[in-house]
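Enquirer: After the sequence you'll find the predicted model.
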Amino acid sequence: MLSVSALASLQDKDNNSLQNRDARDSAIACISLGVPLVTGGGWLILGSRRQNRKLLSQHLQSTFYDLVELGEGRISVLKFAKEANITGTEAKQYLDKQAKEFNATFDHGKQGGIYYHFHI
């Protein structure tokens, strides 16, 4: 806000020379302080996002391996979504990716559900 007011006073032609210099100095000070602060804040936000993605990835991987082990290689989208606390779409995407990576097969359950079968 300070830089906006400083820039606005720079554009006012009725100001005397001393006021113009003060406004220019204020604008330079605001920019020299504001840019590093905004850059630092952006850097912190990006770092936080990376950390959150890493934690989520670790949580999903841990949940996946636990459920595969407990189910003796068999896992459903609903079970994984419930245990990992994610949406069904996210669970299906994750399991599809893992199925490709580990060459899993698919089974149909008695109630019509699809189960991923990972060969342990």
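Expert: Alright, I've got the coordinates.

Enquirer: Please count neighbours and contacts with C-alpha atoms only from this point.
Expert: Noted.

Enquirer: in which helix or strand would I find the residue most central in space within the chain?
Expert: By C-alpha atoms, centre = their mean, the chain has its centre lying nearest to residue 49, at 4.4 Å. Using DSSP states H and E, residue 49 falls within helix 17-70.

Enquirer: Quick one: list the elements packing against that helix.
Expert: On a contact count with 3 or more C-alpha pairs under 8 Å, 6 or more residues apart in numbering; DSSP states H and E, helix 17-70 meets helix 2-11, strand 74-76, helix 77-84.

Enquirer: List the contacts of the helix or strand following the last one.
Expert: Tracing the chain past helix 77-84, the next element assigned as helix or strand by DSSP H and E is helix 88-102. Outside helix 88-102, the residues that touch it by C-alpha atoms under 8 Å, 6 or more residues apart in numbering are 77, 78, 80, 81, 104, 105, 116, 118.

Enquirer: take the one below as the second:
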Amino acid sequence: MAIFEWIFLTGFGVLAGVSLTNIIQSRQQQSRLEQAFYQLLEVENGNVSLIQLAAAARVNAELAKSYLDTQVKFFGAVPEVDDDGDEFYRFPKLRRWSEPEEWQ
């Protein structure tokens, strides 16, 4: 009977470890996507393509597309095509508000 308990506990431990690893990896990918997205918005003057986002965040294209689709809907981005035929999204311009002197 003890062997079955050991096998069960070992299997449960492995399953819990794999699940925890997946959760951590997912959070890291989400963080990289967010960081890359906002950096691209600033550097590319509001224009972001799927391949730029996937490369900058170092995630697969499917995950980058899902994230980008969400941002497109949320911010109301406009799809456009450049001279080479590549699709990108034009997001509303970033506006930096100057801080009142009392905040500095």
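Expert: Happy to help now that I have it. Since this is a predicted model, take the numbers as computed values, not measurements.

Enquirer: now the helices and strands packed on helix 17-70 of structure 1 in a markdown table, with mean neighbour count?
Expert: As requested, these are exported to a markdown table (neighbours: other C-alpha atoms under 10 Å):
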| stretch | mean neighbour count |
| --- | --- |
| helix 2-11 | 15 |
| strand 74-76 | 21 |
| helix 77-84 | 18 |
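
Enquirer: I'd like those as JSON lines, with distance to residue 30 of structure 1 appended.
Expert: Shown next, in JSON lines, are the helices and strands packed on helix 17-70 of structure 1 (distance: least, C-alpha to C-alpha, whole Å):
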{"stretch": "helix 2-11", "distance to residue 30 of structure 1": "5"}
{"stretch": "strand 74-76", "distance to residue 30 of structure 1": "56"}
{"stretch": "helix 77-84", "distance to residue 30 of structure 1": "46"}
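
Enquirer: between these, which gets nearest to residue 110 of structure 1?
Expert: Of all the helices and strands packed on helix 17-70 of structure 1, strand 74-76 sits nearest to residue 110 of structure 1, with 12.6 Å by C-alpha to C-alpha.

Enquirer: So which bit of structure 2 is the closest one matched to?
Expert: With TM-score structural alignment applied, strand 74-76 of structure 1 matches the range 47-49 in structure 2.

Enquirer: Also stretch 38-46 of structure 1?
Expert: So stretch 38-46 of structure 1 sits over residues 11-19 in structure 2, by TM-score structural alignment.

Enquirer: To what extent does that stretch diverge from structure 1 after superposition?
Expert: Following the fit onto structure 1, the mean deviation recorded for stretch 11-19 of structure 2 is 1.1 Å by mean C-alpha distance after the TM-score superposition for structure 1.

Enquirer: who's in contact with that stretch?
Expert: Contacts of stretch 11-19 of structure 2 (C-alpha under 8 Å, 6+ apart): none.

Enquirer: what about it, distance to the chain center?
Expert: Centroid separation for stretch 11-19 of structure 2 versus its chain: 26 Å, with C-alpha atoms, centre = their mean, to the nearest Å.

Enquirer: now do stretch 32-50 of structure 1
Expert: Offset of stretch 32-50 of structure 1 from its chain centre (C-alpha atoms, centre = their mean): 16 Å.

Enquirer: List the buried residues in it.
Expert: For stretch 32-50 of structure 1, burial by neighbour count (16 or more other C-alpha atoms under 10 Å) applies to no residue.
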